Every structure is written in C-alpha cells, then in structure tokens.
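1. here is a sequence with its predicted model. Questions after.
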Amino acid sequence: MTDSVDSPHRRTKAAGKRQRLTAATARVLHEQGVERTTIADIARAADVPAGNVYYYFKTKDELVQAALAEHTGHLEELTGILDRLPCPRERLKGLIDAWVGRRETAARFGCPMGTLAVELDKRTGGGLDLAAGQVIRRLLDWVEQQFRLLGVTDPEGRALALVGAYQGMSLLSNALRDPEIMTREGARLVRELDSLA
C-alpha cells in the first residue's frame, strides 16, 4: 500500500524541509542581506531544489517573515533558558555571555536582528520593518523585566542602554572586523551589572 497524499510521513518530511528553508533563510539573509540574497542562495543553503522554495514561500517577503519568525524563536529559546537561572542579574549576565559567544559571527556580519531591521527600514512598504522592530521589542521587554525584578531605578532606560550597547558593540565589531570588541565590551557590561545595588 502506498502513502496517501496527506500521510503523517509526508507532513513530517514537509515540515522538516520548511524548517530547513526557514533556518537557511535567516542565516543567508544575515550573511548577505535581503537585497543581495536570491531564492537560489536560500535553496542551496537549505539543500533543496530552487523550485521547492516556491512551494513553501511564494515571495521574498514571505521568506523574510520566516526569517523573523526564526529569530523570534531563537530569542524565545534563549530567554527561556535564561529564565531558569536563579536571579535576574544572572539572567542578564547570561544574555551578555550569549552575545559575546557570538562575537565571531558579529565581527563578520553584525547583529542578525539589528542589521536586518536597518535593511528592512530602507525598503518601501510591506511592514516588514515594523515586524523586525517587534522582535527587538521582545528583547527590550525581557531585559526591562529583569531590571525591574532587580529593583533598579528606570528599568526601561537601563534596558535601552543595555540593548543599545549590544547593538553598538556588534556594529563596531563588524565595522572593524574585531571580535574582541565584543569580549571587552561584554566584560564592561558585566561589571556594570555587578555594580548595581
């Protein structure tokens, strides 16, 4: 007997291919940018025939949306892991450690969400720039909550400063091709956290 068109095996296989395409899209857009990336680039990175991409994603904007969903998933996964740490200061230090752990990638390509948000802001229409901003907003909200739990004054301002420091060190690390900027600035951010009452 053969598998029906909508068999569990086929659905699982299709979901796996879609996930490979989504992960490849996020990676390739980060490395090459939206405008320079082609459907063929994504298909090659996902190891699928180029025609298959159109089965899952009809337009480049749909691929960008998939990449944003992938970044959101990574952020939720990271913050979920960090939420298991016993105190907000340790969670924030863990976040900084995760940023510094990606210093080689940042030195080559910048922050995945920061660079994508800037590039999407330069495009006209579609609202993808606003969607990218929502991913960054999730990070800001999580960081603000940690500062709020620490009981510091102006948790919103501190969250903006911390995430802004990350964006700055990613940008400088990328512009100067120097991953050690991330290491030094990350250590400075940790010292600042330790100095909070």
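-> Done, it's in. Just so we're clear, the structure is a prediction, and the values are computed from it rather than from any experiment.
2. every contact and neighbour count from this point should use C-alpha atoms.
-> Will do.
3. contacts for the longest helix seen in the chain next, please.
-> Taking DSSP state H as the criterion, the chain has its longest helix at helix 8-32. The contact list for helix 8-32 (Cα atoms under 8 Å, 6 or more residues apart in numbering) reads 3, 37, 41-43, 45-46, 48, 53, 56, 63-64, 66-68, 70-71, 109, 112, 115-116.
4. of those residues, which belong to helices?
-> Using DSSP H, the subset of the contacts of helix 8-32 located in helices is 41-43, 45-46, 53, 56, 63-64, 66-68, 70-71, 109, 112, 115-116.
5. count the neighbours of the closest residue to Leu193 other than its chain neighbours for me.
-> Nearest residue to Leu193, sequence neighbours excluded (Cα to Cα, 6 or more residues apart in numbering): Arg89, at 6.8 Å. A count of nearby residues for Arg89, using other Cα atoms under 10 Å, gives 18.
6. with the one 5 residues further on instead?
-> When counting by other Cα under 10 Å, one arrives at 19 neighbours for Gly94.
7. do the same with the one 10 residues further on
-> Glu104 sits with 17 neighbouring residues when counted by other Cα under 10 Å.
8. ditto for Lys93
-> Count around Lys93 with other Cα under 10 Å applied: 19.
9. what helix or strand does the spatially closest residue to it that is not a sequence neighbour sit in?
-> Excluding the flanking residues, the one nearest Lys93 by Cα to Cα, 6+ apart is Val190, at 6.1 Å. Element membership of Val190 [criterion: DSSP states H and E] is helix 180-195.
10. what lies in contact with that helix?
-> Contact partners of helix 180-195, identified using Cα under 8 Å, 6+ apart, comprise 89, 93, 96-97, 99-100, 103, 162, 169-170, 172-173.
11. one more to weigh against that first structure:
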Amino acid sequence: MTDSERTAKPAASRGGKRERLAAAAAQVFHHQGVEKTTLGDIARAADVPLGNVYYYFKTKDQLVEAALGAHRDQLHAITERLDRIPAPADRLKALIGGWVDQRETAARYGCPFGTLATELDKRDDGLERGAAGVMRALIDWVADQFAQMGRDDARDLAIELVAAYQGMSVLTNTLRDPEVMSTQGRRLAGWIDGLT
C-alpha cells in the first residue's frame, strides 16, 4: 500500500525531525518488525541523534502511532495523485500498477502496511485500531472508485481487491518471487476491465 523504500534515507534529508522519525519508523518496522526494532535503529535511519528521539517520542508505541500516521499520510498522497486520473477504472489499475512496481520490496519484506497491521493485531494495546483505520481508508477509496463505475456492489468489490492485494503480497513474500505480484497484478487489471 505504501512505498517504504522511499521513506528511508531520502526522507531523512527533508522535513522536520519528527516527520523524518515517523517515516523512518515506518520503513524500519517494515524491514525488521516492531518487536525487533530499537529506537536506535529508527534514529539511525532518520539520521537523528538518539537523544533527540526521546524529545519527540517517549516510547516505541508512540513511534508506532507515528508510523501509522506516516502510512495514512502516504495513502492520502497516493490517492490524491490517483484522483487526477479521469476514469475510476484507470485509477484502480494505476493503484494496482503501483503495488506491482513494489514487487521486489514485497518479495523481501511483504506489504509495507499489511505486515505492520498483522504484527499489531497480535498485541493487545489498541494500536491495531489505528491500523484498521488506515486499512478502512484504503477500502473506502477503492469502494468509491467502484461506485463511480456504477457498481452497486462497490464495497464488496473493494474488499475483494484489497484482499487480493494482501494475498498476493503474502505469497510474493513467502515464495520470495516478485513474478507472483506481476502475474496477479495483470489478473486484477483484467478483472477490473471485465467489470466496466
């Protein structure tokens, strides 16, 4: 759903420290998982002294919340760009194309957001609700595209599309095979063409 590869060092060179730390947290959590990640890992990725991390975030959980916010902001930026495409079916196919473009990252680490959401769901601290909110925002945007295509079953189709993406991300990662993402992306684009 997001491009975590672009949120590592390149993000460290722009924006304020808080934003750099949030973007770095999203990237490092994607690569290492929340439990294995230290505040020092995030500080290094953001190119911020470790002592400064505590000025902005007192706990790792606050960094998780910031990473969720970074994912939400990135989703908003992506959908805002996609909304400039005239036809809703083309917007959906461009979304799929963006996912397929991240196939190498998915093969190595899985979906940048899906892996975080899955990890947070295993905890019992309420952070999973924040992850669910980001996922709902994606589903809502996709459902709106299907509704604009005149589909009465827009919500069901949105869940089907997002579930297909998450599934192909898991398989791409598990099999370490980027071609799974490419093949399934073409299948999903054809599926959308068949709905118009």
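-> Arrived safely, thanks for sending. Computed from a predicted model, the values in this text were never measured in an experiment.
12. need the TM-score from the superposition.
-> Once superposed, the chains reach a TM-score of 0.91 (TM-score structural alignment, normalised by the length of structure 2), with 183 aligned residues with a Cα RMSD of 1.2 Å.
13. follow-up on the earlier one: how far away is the residue nearest to Leu193 of structure 1 from Gly125 of structure 1?
-> Using Cα to Cα, to the nearest Å, we find Arg89 of structure 1 at a distance of 40 Å from Gly125 of structure 1.
14. regarding Asp178 of structure 1, what is its secondary structure?
-> The assignment at Asp178 of structure 1 comes out as coil when based on DSSP: H, G, I helix; E, B strand; the rest coil.
15. hmm, it is touching Thr105, no?
-> No: Asp178 of structure 1 is not in contact with Thr105 according to Cα atoms under 8 Å; the separation is 10.5 Å.
16. neighbours of Asp90 of structure 2, how many?
-> Asp90 of structure 2: 17 neighbours (other Cα under 10 Å).
17. trace it over to structure 1, please.
-> In structure 1, the residue paired with Asp90 of structure 2 according to TM-score structural alignment is Glu90.
18. contact partners of whichever helix or strand its match is part of?
-> If you go by DSSP H and E, Glu90 of structure 1 is part of helix 88-101. When contacts are defined by Cα under 8 Å, 6+ apart, helix 88-101 of structure 1 is touched by residues 78-79, 82-83, 85, 143, 146-147, 149-150, 166, 182-183, 186, 189-190, 193-194.
19. can you find the partner of His76 of structure 2 in structure 1?
-> Matched by TM-score structural alignment, His76 of structure 2 corresponds to Glu76 in structure 1.
20. pull the residues that contact the helix or strand where its match lies.
-> Using DSSP H and E, the element containing Glu76 of structure 1 is helix 60-82. By Cα under 8 Å, 6+ apart, the residues outside helix 60-82 of structure 1 that reach it are 22-23, 25-26, 29, 34, 39, 57, 91, 94-95, 113, 126, 128, 131-132, 135, 139, 142.
21. go again with 6 Å.
-> The contact list for helix 60-82 of structure 1, computed with Cα atoms under 6 Å, 6 or more residues apart in numbering, reads 22, 25-26, 91, 135.
22. make CSV from the residues you listed and add distance to His9 of structure 1 to it.
-> Formatted as CSV, the contacts of helix 60-82 of structure 1 follow (distance: Cα to Cα, whole Å):
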residue, distance to His9 of structure 1
Thr22, 20
Thr25, 24
Ala26, 26
Arg91, 40
Val135, 33
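23. which pair in those spans the largest distance?
-> Using Cα to Cα, these span at most 29.0 Å, a distance reached by Thr25 and Arg91.
24. between these two, which one's more packed in?
-> Taking other Cα under 10 Å, Thr25 of structure 1 and Arg91 do not tie; Thr25 has more neighbours (29 against 19).
25. counterpart of the more buried one in structure 2?
-> Alignment note: Thr25 of structure 1 maps to Ala25 in structure 2; criterion TM-score structural alignment.
26. how near is that match to Asp153 of structure 2?
-> Distance of Ala25 of structure 2 to Asp153 of structure 2, computed by Cα to Cα: 37 Å.
27. with Leu82 of structure 2 instead?
-> The gap separating Leu82 of structure 2 from Asp153 of structure 2 is 22 Å, by Cα to Cα.
28. and these two? which has more neighbours close in?
-> Leu82 (18 against 11).
29. buried ones among the contacts of helix 8-32 of structure 1?
-> Those of those that meet the buried threshold are 37, 41-43, 45-46, 48, 53, 56, 63-64, 66-68, 70-71, 109, 112, 115-116, by 16 or more other Cα atoms under 10 Å.
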